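# Sequence isn't available, so here's the structure alone:
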């Protein structure tokens, strides 16, 4: 039960309320969330399987794709099952420790994805702007160190949030008007001054995620300059095509998170259910669409997906491959 507004208490449990104001639509929302989660699991698992089992795909670009797929699986699996439990079984109760754990992995996954997208932008920059040194710069050892740096930076950035939340005294309520444990949603339930929490969140947004976005933009600025200096139109189109899928993934990641960030900051003029729905975008949409984008736009991935989904040697498969190859799809 919610506590009295003036009584400090140690919240043993929280109650996640789902998306207040949309109770009549919970069934339809849950169906859409479930379908997106199934697509996320299938798409990212298939992408990981293809990259890890196909020796020819053990190259920097595909290894970064596998890292992104792993982060997508972690992000969606941390959040969506609990969302569905809330919608289907009204199982909104979650312990304080479990809530902190969920919050930690959500934000770690988000930070990791941002860093991986930066690494992928660097990969494209080297491949297009300095192709002769590509294999020398992006060795498997370097990629492994970059992966370790991604995990380390994400952990070191988010762990202080857990420490800060554990120091808070709660005196308002244990009802979280959300369908997962968000950092600021938890902090706002405290009776303490949370200015440190707010400014830490702003600092992370600017100096970590924001810096990643700026460096990605700079990388693509340099890439575009190099592309338009290429002598032939075909070379320019080929170079742009190799970056197209990555740009789509970047936009799908940063645009929803940007909308969610500003919706929380200006929540007093936006209906609460809109804020909550926007907050769900960056944990649902990018993990679902990333493998689809890479599967459709990357010929090597598409070929392997066809071979995995169809039995080898079937006439229909050979016919399909010939038709797609004729039209330039693969």
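Good, I have the coordinates. The structure displayed is predicted, hence computed values, not measured ones.
# drop to CA atoms for contacts and neighbour counts, all remaining ones
OK.
# Can you pull out the residues in contact with stretch 8-22?
When contacts are defined by Cα atoms under 8 Å, 6 or more residues apart in numbering, stretch 8-22 is touched by residues 3, 83, 86-87, 92-96, 99, 169-171, 174-181, 191, 272-273, 276-277.
# What subset of the residues you listed is buried?
Buried positions within the contacts of stretch 8-22, assessed by neighbour count (16 or more other Cα atoms under 10 Å), are 3, 83, 86-87, 92-94, 96, 99, 169-171, 174-181, 191, 272-273, 276-277.
# What about those, which are in helices?
Among those, the residues falling in helices (DSSP state H) are 83, 86-87, 96, 99, 272-273, 276-277.
# which ones are touching the residue lying closest to residue 209 once chain neighbours are set aside?
The shortest distance from residue 209 to any residue other than its chain neighbours is 6.4 Å, reached at residue 114 (Cα to Cα, 6 or more residues apart in numbering). Taking Cα under 8 Å, 6+ apart as the contact definition, residue 114 lies against 209, 212-213.
# ok, and residue 114, which helix or strand is that part of?
Taking DSSP states H and E as the criterion, residue 114 maps to helix 96-129.
# following that helix, which helix or strand shows up next?
Sequence order places helix 134-137 as the next helix or strand after helix 96-129, per DSSP H and E.
# who touches that next one?
In this structure, residues lying in contact with helix 134-137 by Cα under 8 Å, 6+ apart are 126-127.
# Relative to residue 187, how far out is the residue lying closest to residue 275 once chain neighbours are set aside?
Excluding the flanking residues, the one nearest residue 275 by Cα to Cα, 6+ apart is residue 263, at 5.6 Å. Spatial separation of residue 263 from residue 187 under the definition Cα to Cα, to the nearest Å is 17 Å.
# do the same with residue 74
Relative to residue 187, residue 74 is positioned 23 Å away (Cα to Cα).
# Out of these two, name the residue with the larger neighbour count.
residue 187 (22 against 18; other Cα atoms under 10 Å).
# Can you verify my assumption that the more buried one contacts residue 163?
No. Taking Cα atoms under 8 Å as the definition, residue 187 is not a contact partner of residue 163, at 11.8 Å.
# Count the neighbours of residue 116 for me.
When neighbours are counted by other Cα under 10 Å, residue 116 registers 23.
# Alongside the first one, take a look at this:
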């Protein structure tokens, strides 16, 4: 077989899911996607329309909802088309864009989780100083900084990807355009490609998770001093729910990104499952965990629905 480098103008995605569960997977993805869109778009709309919800905490939740909509839309529709039509060619540029968007949005979401943990930390530990320490402007600056920080490693990924040459195949055995998969099928055998991935995973993922755990640990310590059992229960229920989402997002990603750099080769099924779960499940759960269980958000949604119902009556009158 010739090892001559060939110019690749497109890639062919091949999602390795058995035909027996393919139909079930497509239906499940459709339900997850529609649920994600409905929940997050509703949250965004309610926060925009209700000025009472335009506080730092809810602005963070709104920013998270925007990221979740973008990430799900970037990945799930293409996966569904791929499963329905078995293989799916995608232009080189579009594949590159999808891959970089996945990286960028993952990093921004990890940093945003950290920002939200800090917000709750200051609200609980320094309640009197909270209005001065955390403002709407602080949140917007924080979101901007999250995007800037996330963009830094993206430049390196872009350089690495343009270095890759393909002499064997342009078929990516994955459900969407993925950096690790692309490196595996390329002809380049340089450890730097996976070492950088592991370094970024440690730097952003582990650091973010550590900061979140420390913040929530201090909040839990303060909660233990609350005399009311109901108050303690409310705080710990909230913390456990938040940690569930953070864990679902961080642990599979960290595992899938760190192991290749240490020389451990995951099976295709294991890698696919971990990355896909961390990308599509948290965006569906985030509105439930961070919003629908919140009294202010529920009130805002009820007001919004009442306003829609009152609209036709006003017109008739």
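Thanks, I have it. Quick caveat: nothing in here was measured; it's all calculated off a predicted structure.
# and stretch 28-41 of structure 1, which stretch of structure 2?
Using TM-score structural alignment, the residues of structure 2 aligned to stretch 28-41 of structure 1 are 24-37.
# Show me which residues of the matching stretch are buried.
For stretch 24-37 of structure 2, a neighbour-count test (16+ other Cα under 10 Å) marks 25-26, 29, 32-33, 35-37 as buried.
# Also stretch 74-92 of structure 1?
For stretch 74-92 of structure 1, the buried set under the neighbour-count rule, 16+ other Cα under 10 Å, comprises 74-80, 82-87, 91-92.
# check which helix or strand covers whichever residue in structure 2 pairs up with residue 224 of structure 1.
Per TM-score structural alignment, the equivalent position to residue 224 of structure 1 in structure 2 is residue 220. Assignment of secondary structure by DSSP H and E places residue 220 of structure 2 within helix 207-223.
# with structure 1 superposed, average distance for that helix?
Here the mean offset of helix 207-223 of structure 2 against structure 1 after fitting is 1.3 Å, by mean Cα distance after the TM-score superposition for structure 1.
# now for the next helix or strand after that helix, which elements pack on it?
For helix 207-223 of structure 2, the succeeding helix or strand toward the C-terminus, using DSSP H and E, is helix 229-261. In terms of contacts (3 or more Cα pairs under 8 Å, 6 or more residues apart in numbering; DSSP states H and E), helix 229-261 of structure 2 is packed against helix 192-200, helix 207-223, helix 268-286.
# out of everything not next to it in sequence, what's closest to the corresponding residue of structure 2 for residue 139 of structure 1?
When the structures are aligned by TM-score structural alignment, the residue of structure 2 matched to residue 139 of structure 1 is residue 135. Taking Cα to Cα, 6+ apart as the measure, residue 135 of structure 2 lies nearest to residue 56, with 5.7 Å between them; neighbours along the chain are not counted.
# That neighbour -> structure 1?
Following TM-score structural alignment, the counterpart assigned to residue 56 of structure 2 within structure 1 is residue 60.
# right, and that match touches residue 141 too?
No. Taking contacts as Cα under 8 Å, residue 60 of structure 1 lies outside contact range of residue 141: 10.6 Å.
# Counting neighbours, go ahead and name the busier of the two.
Neighbour totals were compared for residue 60 of structure 1 and residue 141, and residue 60 leads with 20 against 10 (other Cα under 10 Å).
# dump the residue contacts of the more buried one.
For residue 60 of structure 1, the contact set (Cα under 8 Å, 6+ apart) comprises 123, 138-140, 143.
# Could you identify the buried members of these?
Of the members of the contacts of residue 60 of structure 1, the ones counted as buried by neighbours, 16+ other Cα under 10 Å, are 123, 138, 143.
# which SS state does residue 8 of structure 2 fall under?
Each residue gets one of three states, and residue 8 of structure 2 gets coil by DSSP: H, G, I helix; E, B strand; the rest coil.
# aligned partner of it in structure 1?
Using TM-score structural alignment to pair residues, one finds that residue 8 of structure 2 aligns to residue 11 in structure 1.
# can I assume residue 177 of structure 2 is in contact with residue 95?
Yes. Counting by Cα under 8 Å, a contact exists between residue 177 of structure 2 and residue 95, whose distance comes to 5.5 Å.
# Quick check: neighbours shared by these two?
With contacts defined as Cα under 8 Å, 6+ apart, no residue is shared by residue 177 of structure 2 and residue 95.
# what does residue 162 of structure 1 align to in structure 2?
In structure 2, the residue paired with residue 162 of structure 1 is residue 158, using TM-score structural alignment.
# how near is the spatially closest residue to its match that is not a sequence neighbour to residue 35 of structure 2?
Leaving aside its sequence neighbours, residue 158 of structure 2 sits nearest to residue 100 (Cα to Cα, 6+ apart; 7.8 Å). As for residue 100 of structure 2, its distance to residue 35 of structure 2 is 25 Å (criterion: Cα to Cα).
# and if you look at residue 270 of structure 2?
Distance from residue 270 of structure 2 to residue 35 of structure 2, counting by Cα to Cα: 25 Å.
# likewise residue 257 of structure 2?
In this structure, residue 257 of structure 2 and residue 35 of structure 2 are separated by 28 Å, where distance is defined by Cα to Cα.
# now the match of stretch 28-41 of structure 1, how far from the centre of its chain.
Averaged C-alpha coordinates place stretch 24-37 of structure 2 at 16 Å from its chain's average position (Cα atoms, centre = their mean, to the nearest Å).
# Please pull up the equivalent of residue 76 of structure 1 in structure 2.
Looks like residue 76 of structure 1 aligns to residue 72 there (TM-score structural alignment).
# so its match sits in a helix?
Yes. Counting by three-state DSSP, residue 72 of structure 2 is found in a helix.
# so it makes contact with residue 282?
No. The pair residue 72 of structure 2 and residue 282 fails to qualify as a contact (Cα under 8 Å) at a distance of 9.9 Å.
# Residue 324 of structure 1 -> structure 2?
Across the two structures, residue 324 of structure 1 finds no equivalent in structure 2, going by TM-score structural alignment.
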